[in-house]
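>>> Provided below are the primary sequence and the corresponding predicted coordinates.
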Amino acid sequence: MRFAIDSVRQLLGSLVVIGWSETGKPVLVVNGIEHQGASVPMPRPDVVDVFGESAGEWGWMAIFHVPEPIDLADGTVVAIRDGKQLHIVEITTVPLEQQMQASSIFVDFRQIIRDAQEGQAILEIGSRARSGISRRDMFVPKLKYVGLDIMAGPNVDVVGDAHNLPVELNNRFDFAFSASTFEHLLMPWKAALELNRALKPGGIAYIQSHQTWPIHEEPWDFFRFSKYAWTGLFNVHTGFEMVRADHWHNASVVPDFPVDALKGLGDQPAFMLSACIVRKIGDPLVIWAGNPAEIADLNYDHALPVTAV
């Protein structure tokens, strides 16, 4: 039986394997224990060139969910099960630092911050260090930093809702920053108007969210954003101009039960993250008086995880 593994990537709780095999299906073996994954067919014209037209059906992408990071060099192999026989495959990995390289759009924003004047102010929307991540050190001591979040906690200076920012923040900030928060806002267009109110004229904001990501923080998980979506929030009507938008960290959407209608879906472009840099050019031309709390319960209650002792 002919087969090959092209790449193995370990990222965000999953092992993603791309390869091809004449028969059989890929399995993951960790310390002698087999783990079944979901796989979808992938076109492989390179294999066809070598083995003929029938090899066009040999390609696949498989995803194995792994709850803890695994050492690919320690008791872990990717194999092909052909009937009752396992064929062990040599694997190569993509180093994590290569997988997680920052997008150039984030590099652009960091450069804007480096060029900022001492003492200018920045607002972070969604600053609570729920996962142990605080970005305060990215900005201080050069900038005056204010961290806002819907709940009190580590790295939070002001408790407030992005849909209705405290009036004390009006026209106070030269910059704003938000990461992995806008997908949790029921009305992000209202948050865009509120952000405009907090920024000074000419203020710059960097907003980052997800283009593809599993459902999380339920029931407060409302949106996903491609790089093309941001102009719907930040435009002349909301008082902004778009400086740049991008998406990055390649991903694959793989259904648990592939059917013919979804064939090749895993080979289509998808991205984990999406972001934009926008500039305030004036006051909004529109208003939004709707109150999100009248539509859904916004009393977010995801506290910090409790560490067992």
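Sure thing, it's come through.
>>> only C-alpha atoms for contact and neighbour calcs from this point on.
OK.
>>> State the distance from Pro154 to Arg130.
Counting by Cα to Cα, to the nearest Å, the gap between Pro154 and Arg130 amounts to 8 Å.
>>> hey, where'd the helices end up in the stretch 1-150 of the chain?
Taking DSSP state H, counting those that start in this stretch as the test, the helices found in the stretch 1-150 of the chain are 45-51, 96-99, 104-114.
>>> Distance from the chain centre to the first one, please.
Per Cα atoms, centre = their mean, to the nearest Å, the displacement of helix 45-51 from the mean C-alpha position of its chain is 34 Å.
>>> try it against this one:
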Amino acid sequence: MKAISLNGYTFYFECASKFHSFLIIKGLVHSQSGAAVSIASVELKGDGIQFQKSAIRAEENGNNFAYKFELEAISLSNGYHADMGVEIAIDGVKLFISIRDITAVLQHLDKDLGQQFLQHVNEAGKIKLLDIGGRARSGVLRADDFSTVETTVIDIVSDTGVDIVVDAHNMSSKLNKDEFDACMCISVFEHLIMPWKVVLEVNKVMKTGGVFLVATHQTVGLHDMPWDYYRFSDSAWDGLFNKFTGFEIVGRAMSGLNYITPFAWSADKNFAERACGYESSTVLVRKTGDSKLQWPVIASDLVDDNYPE
């Protein structure tokens, strides 16, 4: 758990989760001086709350004193927003922490890998960057973040910002061998029918020593069906990026904790919410050499429709 420091207290949050009209926030607080604390109440502040209850429990671990708290609320109008927050009456003082701040420390962001890649590319000088599937599908053209390099955007459909229309499974048919110094692929790998073939294609068009950033999902709802094929844990990357495919892994991370809860309750899933998944799974790799592997299968021989526009 990550922490928020406020008025001499440290707050750790386990979750701040919304499910339909139900909101639950769990956390722990202790005094930075090590002294015992006294919590009188924990309350969600904001408009539209129909019901709420809280539970507070003291904990002692050696010389450290802390309080665990749990807050549950119901808003029938689904009126939760980020400026709402938790008011904690502690040692005679009322402290307020917004939901926005709580969720910010809970997200365990994997921005470090993205920032590492961004910094590497922007400081490398006049290099060539390949963006796979980089059209502005969500209104964001990520190539714009790299102002100091020559960027080529490829995608399976023509759109704003796309330089070359080509299937990533066959990108080497339109790109030169060892052409690029770096490559990125954001929210695309789950939509590739053969991601291992795309890895081999990247190996062909990227220079040895070049870096490749992939960001995709480990747990997220199905989308863009039927072109949604895979999910990737942080341990899955070893099967794609290794000495045989010509890569080494520089770093990997998962972020955005999700509950996994069935639509239909059953006794054997009574504690399903104790399991978790991650919305994002990211890996940063470096090409170590040319791969000798081949995968002579064409994507169009497996799927006979086009990716949605």
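Ah, there it is. Note that the structure is predicted; figures quoted are calculated from it, not measured.
>>> got a markdown table for the helices of the stretch 1-150 of structure 1, with distance to Asp256 of structure 1 and mean neighbour count too?
A markdown table is the format used below for those (distance: least, Cα to Cα, whole Å; neighbours: other Cα atoms under 10 Å):
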| stretch | distance to Asp256 of structure 1 | mean neighbour count |
| --- | --- | --- |
| helix 45-51 | 25 | 14 |
| helix 96-99 | 24 | 10 |
| helix 104-114 | 33 | 15 |
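>>> between those helices, which one is nearest to Val29 of structure 1?
helix 96-99 (20.8 Å; Cα to Cα).
>>> Could you export the helices of the stretch 1-150 of structure 1 as CSV, including distance to Ser209 of structure 1?
Below are the helices of the stretch 1-150 of structure 1 laid out as CSV (distance: least, Cα to Cα, whole Å):
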stretch, distance to Ser209 of structure 1
helix 45-51, 35
helix 96-99, 18
helix 104-114, 12
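>>> what about the aligned residue in structure 1 for Gly134 of structure 2, how many neighbours?
With TM-score structural alignment as the criterion, the equivalent of Gly134 of structure 2 in structure 1 is Ser127. Ser127 of structure 1 has 30 neighbours, counted by other Cα atoms under 10 Å.
>>> Ser127 of structure 1: what's it in contact with?
134-135, 147-149, 155-156, 178 (Cα atoms under 8 Å, 6 or more residues apart in numbering).
>>> so which of those residues comes closest to Met100 of structure 1?
Arg135 (16.7 Å).
>>> show me what contacts that closest one?
Arg135 of structure 1 neighbours (Cα under 8 Å, 6+ apart): Ser127.
>>> ok, now with 7 Å
Applying Cα atoms under 7 Å, 6 or more residues apart in numbering to Arg135 of structure 1 gives no contacts.
>>> Need the counterpart of Thr245 of structure 2 in structure 1.
Checking with TM-score structural alignment, Thr245 of structure 2 has Thr238 as its match.
>>> Quick check: closest non-adjacent residue to its match.
Pro284 (4.3 Å; Cα to Cα, 6 or more residues apart in numbering).
>>> Can you find the partner of Asp137 of structure 1 in structure 2?
By TM-score structural alignment, Asp137 of structure 1 lines up with Asp144.
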